[in-house]
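Engineer: Only the shape, not the letters, is given here:
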C-alpha cells in the first residue's frame, strides 16, 4: 500500500506515540517562562505533562507517566530546555520539538513540521519502552586474581632448552635465535625506545613503535617469541587439538561411527607440534623485525643508568624504555623437589615419549590443560593440589562441568594435599609423598609437571641503577599508565601484572606505545580483559564474577541459557555447558559473563565487545545470529532479559495501543 501524499512512512506504533504527543501539545499549558533571569519560549512543566498522561489513561500512575514521557523524549518528541534532565515530575521546563526554533523557522517558510525532522527513531516506540540505561565502556569491571602466599616459592629454570634438535626445532632456532646472529651497531643518537624482552608484549611494542617512525631497539636474552610461541600458547594448543582428535575417535560410536582401535603415536603428536611452532615462528623472527626497522640484540640486558641499557658490552641510550621481561615457572618449597628431574612448561614440550604415569602439582590453567591432554593420549594422570579446588578464579557451576569431564577422561584428583617429600628411587620413577585428606599416600609417576604459577623475571636487570622499584614475587611496580618509578621507563606483560595472558601483554603494549612516545594517557584500568581456559569444554570469562558483585554490594541479575537447550549444541553432542550473563539489577548493563562450551574462547568475544562498546544485554537480543550456532545462546540470554522488561506498565501501554488501533 502506498503512503498518503506528503506523509512520511511510519509504523502504526509510531503513529500512536505521535497521537499522544499531539494530545499533549493541545492540552498541556505551553507558554514563555523565566528561570534564573533567563526567558525560555513556549515551554511546559514536567509535572503538567505527567498529570496529563495519567488523567487521560495513557499511564496508570505518576511513575508510569514519567516512564512514558521519557520514551517520548527518547523518540525526539520533546526535550528539556537546556538538555540537562530527563522528564521528571517536577517544576522543570520542557519544549516540544515542533516549538524548537528551527521548526518554527521552517513553518514560517511554509514547510510541514508536524514531526521532528528525520522522523522518529527507526527502532520505534516499543524499543524505546524496553531500552535500559547503560554506561559506555567497561572500566572498573575487571576482577582481581586469586591470591596465595608465594613467599617460599622459588623461580624455576629461566633458560629454555629446545630439544630434540630435529629439522623443525632447527628451523625454530634459525628464526628466533640464529646461531650466527650479529648485533647491529647501536645508533649514536638516543633510541626513541629500547624494549627489553621479545615476548608478546615486547614484540608488539617494538613493531608498533617502529611502524610509526620511532627508532627502536629490542633486546632478547634467548628466544624471540617468548613463552607464547616457544613453550606456551602455540605448542599447547597444537597438542590440545591432537588430544581432542583422540577423544573423538574413542567416542565415535555415539555418532554412528565404528572405530575399533585408537592408537596414539605420541612421537608424531609432538613432531606435529614442533612443525607448527616452527612455521609460526617466522612472524617473531629476528630477520622479520630487522626488516621492520628494529635493531635486534640477542643477549642479557642490564641497566647502567636511567637512560642507558647495556647488552653484550654495547650501550643503548634511550628516550624511553619498555621492560617486557616476562615470567618463569614458580617452584613450590617441597622437600626434595629440586633434586628430581621435574617438568615445567619450559621443558614439557621437549617430551618425545608418552609417560605411562603422569603427575601434576597445581590445579590452574596450565596444569589442567596438559593433564587432560596426557590423559586422552593414554597416560594415567594424577593432579595434586592443596586448596580442595581447581581453577580457583572461576565460578563453581562452571568448574563442576570441567571437573566432571576431566574425571571422565580418567584423571585422578588429590586436592587436599600436604606435600611431605619428593623422591626418585633407584628404579627411575618419581615418588610424591603426600598427606591427602589426612591419609598418607605415595603418588608414583614417570614424569612430574610442576604448574604452580609464574614468577616475574626481574632479577639480574640491575633495575636499581635505573630507579625502578620492584618486588621479586609481584614484579615491577607500575602506575595506571604502565609507568615505573622512573618516569621514562615503562613495563608491560607478565613482569608487572597479575593478568598473565598473551592478549593482555598485547593490549598493554598498544597502550604503552601511546604513553611512552606520544604523551598519551592510556590506563591499565580501562582494559577489559577476557580469558579462556582451553580444557574441553573450554571455560571463558569477562568482567566481574558474581562473588565480586556480592562483595562490592552491587545488586545483580544473572541470565543463563544451558547448551542442552541450544539446537546446534544438541546436534554436536556438546550439551554440557552454558552461557551466563550478569547485569546490574534493573538495567541491561552487562557486568560479567561466564561461558562453558567447546568454543567458549571464541564466544566470549561477543560479550566483551558489547561491554567495551556500552551495549546492553537487551541490545544483543536484536543481533541476528546464524542458525544453528552455539553462539545463539548469547542472544538467547538477551531474550531472557527482555522478557523481564515486559512489566505491568509496558503491558498496559501495549493494551492502550491495541485499543487505539481498534478505534
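Structural biologist: Received the coordinates, thanks. Predicted, not measured: the structure shown is a model, and the values here were computed from it. Numbering: from 1, shown residues only.
Engineer: C-alpha from now on. contacts and neighbour counts both.
Structural biologist: Will do.
Engineer: So residue 275 is in contact with residue 230, correct?
Structural biologist: No - Residue 275 is not in contact with residue 230 according to C-alpha atoms under 8 Å; the separation is 11.8 Å.
Engineer: More neighbours: the two, which one.
Structural biologist: residue 230 (25 against 19; other C-alpha atoms under 10 Å).
Engineer: Spit out the contact partners of that one.
Structural biologist: Residues in contact with residue 230 (C-alpha atoms under 8 Å, 6 or more residues apart in numbering) are 223, 277.
Engineer: One more to weigh against that first structure:
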C-alpha cells in the first residue's frame, strides 16, 4: 500500500524554481512535499550556471596571466593545468550545494522525496511508495540538453553541458555544434585553457542579441583563436581515429570537414516532461513545454508550471522570479502576471553581452520615429581606459517622453551594468532619471549616465533655450 501524503503544496523538481517555492512556502508554515529524482540543485548548480561560470573564471585567470605584458607584468607564459581548473569547478559546486541540499530543506520543514513523480489523476501523483494529494501542485522539472537528429551522432561519443564539466583532461580540439550563449562561453573558456576550438552554427551566432554588439563578441573570440563558422549546418558526424569527424555544409554550398578530439552539442534545451503523466493530470503541453497562462497556471487550475519546463525564456533568474509569483498566487490568492519584457539576460563571454527590454528593431516597430537610440562607448570611459577594457558599447532605447524601453550592452561587466538598467526599466524610468543620478568616478556604470545625458545633447543649440537663458540674464 502506498503511503498517502496530503500537503498543501507539492513541488516537482528541486532546481532553482522548485527550491524557491518550497523554501518560501515552508517559511510561512505551509506543509510542502518536494520531489526530486536527480540531484538537488538541478541543472543550474550541477551542470549549468555555476560550473560554467567557475570554468570561465579559471579561463579569465589564464588569459590575464598570458596578457599581462600590456600592464608591465611579464612572465614566460602560464602553466595551464586543466585538471586543476576542473578542481576549482568542483569546489564551487561543493560550496553551494549545502544551500540546496535535502538536509537543509528537511530542516526547513519540507518533506523531501527522492523519486520520480508521475500524475495518476488531475489531483494526485505517485512518487516511489508515496501517493500525494495536494491542494496545489507546482511542476518545476526544468530542461535538458536538446540533442538534434544529426546523422551518426548516436554512434560517436559526444558531450553536453551535463557531461562537459566531468572532463579532467584538456580537449586537444573541441568542436562545438551551436553558436548560442552556452556554445560561445564554453568555446572561449576552453580556448583560453589551451584547447583548439571550432564552433559550427547553422544560422547566425548570438542571433537573439543586437547584431552590432554581438559582432564585438564574435570578433573578440576570433581574435583569441576560436574558429566560428556561421551559416554552416552539420550534416553528419562519424568517428575517426583521432576522435570525431564533423561534416558540414556552408550556405554557399561549400562542404567541409572538422576533425576534433571532442564534440560538444550546445543546440538548446528541451523541457523535461517525459514520465510526468501530464495526460492523466489534464495538463496540456507541446514540444516547447507545458502551456501556462500569464499567471503560470496550466490547463489544470490546480497545477502550476514554472521555469524551463514552462517554455519561454530559460534562465535561472526567470525561474526564481516565477517562483515568487506562484507563492503570491497560491498562498495569498493575489493576481500575478509574468512579464517577459522585463527579463534581462547576459552572455558571460569576455566581453560580456547583456540585454533587457525591447530591442531597437522591436521598439521602432512599436513606436516608429518616436524612438531614439543613445549610445556610449567604453573607449570614452575613464575606468575602461585605466583597465584597458575599451572594447564595448552601451545602447539605450528611449521611447516617447524619453522613457527607457530597452538596453543592450557589450563590454566588461555588462552583466553588472544591466542590473541597474533592469531596475530602471521595471520602474518605468526616463532619460531624465538616468541622467540625474550621481555615479561614483571612475566606474563603468558612468556609461549609463553618459548615454542618458546625450538625450539632451541638442538642448544647447535650441534657439528657444538660448532665448530663455538670454531673457533670464536680464534679471541679474
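Structural biologist: Nice, thanks for sending it over. Predicted model only: the values in this text are computed from it and were never measured.
Engineer: Just the TM-score for the two chains, thanks.
Structural biologist: Superposed pair, TM-score by TM-score structural alignment, normalised by the length of the second structure: 0.97. Supporting alignment: 472 aligned residues with a C-alpha RMSD of 1.5 Å.
Engineer: Residue 418 is in contact with residue 355 of the second structure, correct?
Structural biologist: Yes - with contact defined as C-alpha under 8 Å, residue 355 of the second structure and residue 418 form a contacting pair (7.0 Å).
Engineer: Quick check: neighbours shared by those two?
Structural biologist: 344, 407, 409.
Engineer: Buried members of those into PyMOL, please.
Structural biologist: Filtering those down to the buried ones (16 or more other C-alpha atoms under 10 Å) takes a single PyMOL command:
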select buried, resi 344+407+409
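Engineer: Counterpart of residue 52 of the second structure over in the first structure?
Structural biologist: Correspondence of residue 52 of the second structure to the first structure, assessed by TM-score structural alignment: residue 236.
Engineer: what number of residues lie near its match?
Structural biologist: Using other C-alpha under 10 Å, residue 236 of the first structure has 23 neighbouring residues.
Engineer: correct me, but residue 473 of the first structure touches residue 459?
Structural biologist: No - with contacts counted by C-alpha under 8 Å, residue 473 of the first structure stays clear of residue 459, the gap being 10.5 Å.
Engineer: okay, those two: which has more neighbours?
Structural biologist: The neighbour comparison of residue 473 of the first structure against residue 459 (other C-alpha under 10 Å) goes to residue 473, with 20 against 13.
Engineer: in which helix or strand would I find that one?
Structural biologist: Under DSSP states H and E, no helix or strand contains residue 473 of the first structure.
Engineer: Stretch 122-134 of the second structure maps to which residues in the first structure?
Structural biologist: Stretch 122-134 of the second structure covers residues 306-318 of the first structure once aligned (TM-score structural alignment).
Engineer: repeat for stretch 439-457 of the second structure
Structural biologist: Under the alignment (TM-score structural alignment), stretch 439-457 of the second structure falls on residues 625-643 in the first structure.
Engineer: contact partners of that stretch?
Structural biologist: Residues outside stretch 625-643 of the first structure that contact it (C-alpha under 8 Å, 6+ apart) are 130, 559-563, 566-569, 578-581, 588, 603, 607, 617-623.
Engineer: and the shared contacts of residue 355 and residue 418 of the second structure, which of them are in strands?
Structural biologist: 407, 409 (DSSP state E).
Engineer: which residues does the most centrally placed residue in the second structure contact?
Structural biologist: The centre of the second structure sits closest to residue 315, judged by C-alpha atoms, centre = their mean, with a distance of 4.6 Å. Applying C-alpha under 8 Å, 6+ apart, we find residue 315 of the second structure in contact with 307, 308, 345.
Engineer: Please work out how many residues are found near the first one.
Structural biologist: Other residues near residue 307 of the second structure come to 29 when the count uses other C-alpha under 10 Å.
Engineer: Identify the residue of the first structure aligned to it.
Structural biologist: Alignment note (TM-score structural alignment): residue 307 of the second structure maps to residue 493 of the first structure.
Engineer: Would you confirm that its match contacts residue 324?
Structural biologist: Yes - Residue 493 of the first structure is within contact range of residue 324, at 5.9 Å (criterion: C-alpha under 8 Å).
Engineer: what do these two both touch?
Structural biologist: By C-alpha under 8 Å, 6+ apart, the residues touching both residue 493 of the first structure and residue 324 are residue 201.
Engineer: Strands of the stretch 501-650 of the first structure, start to end?
Structural biologist: Secondary structure of the stretch 501-650 of the first structure (DSSP state E, counting those that start in this stretch): strands at 531-533, 538-543, 556-562, 578-584, 590-597.
Engineer: Now do the contacts for the equivalent of residue 202 of the second structure over in the first structure.
Structural biologist: Under the alignment (TM-score structural alignment), residue 202 of the second structure maps onto residue 386 of the first structure. Neighbouring residues of residue 386 of the first structure by C-alpha under 8 Å, 6+ apart: 415, 416, 417, 418.
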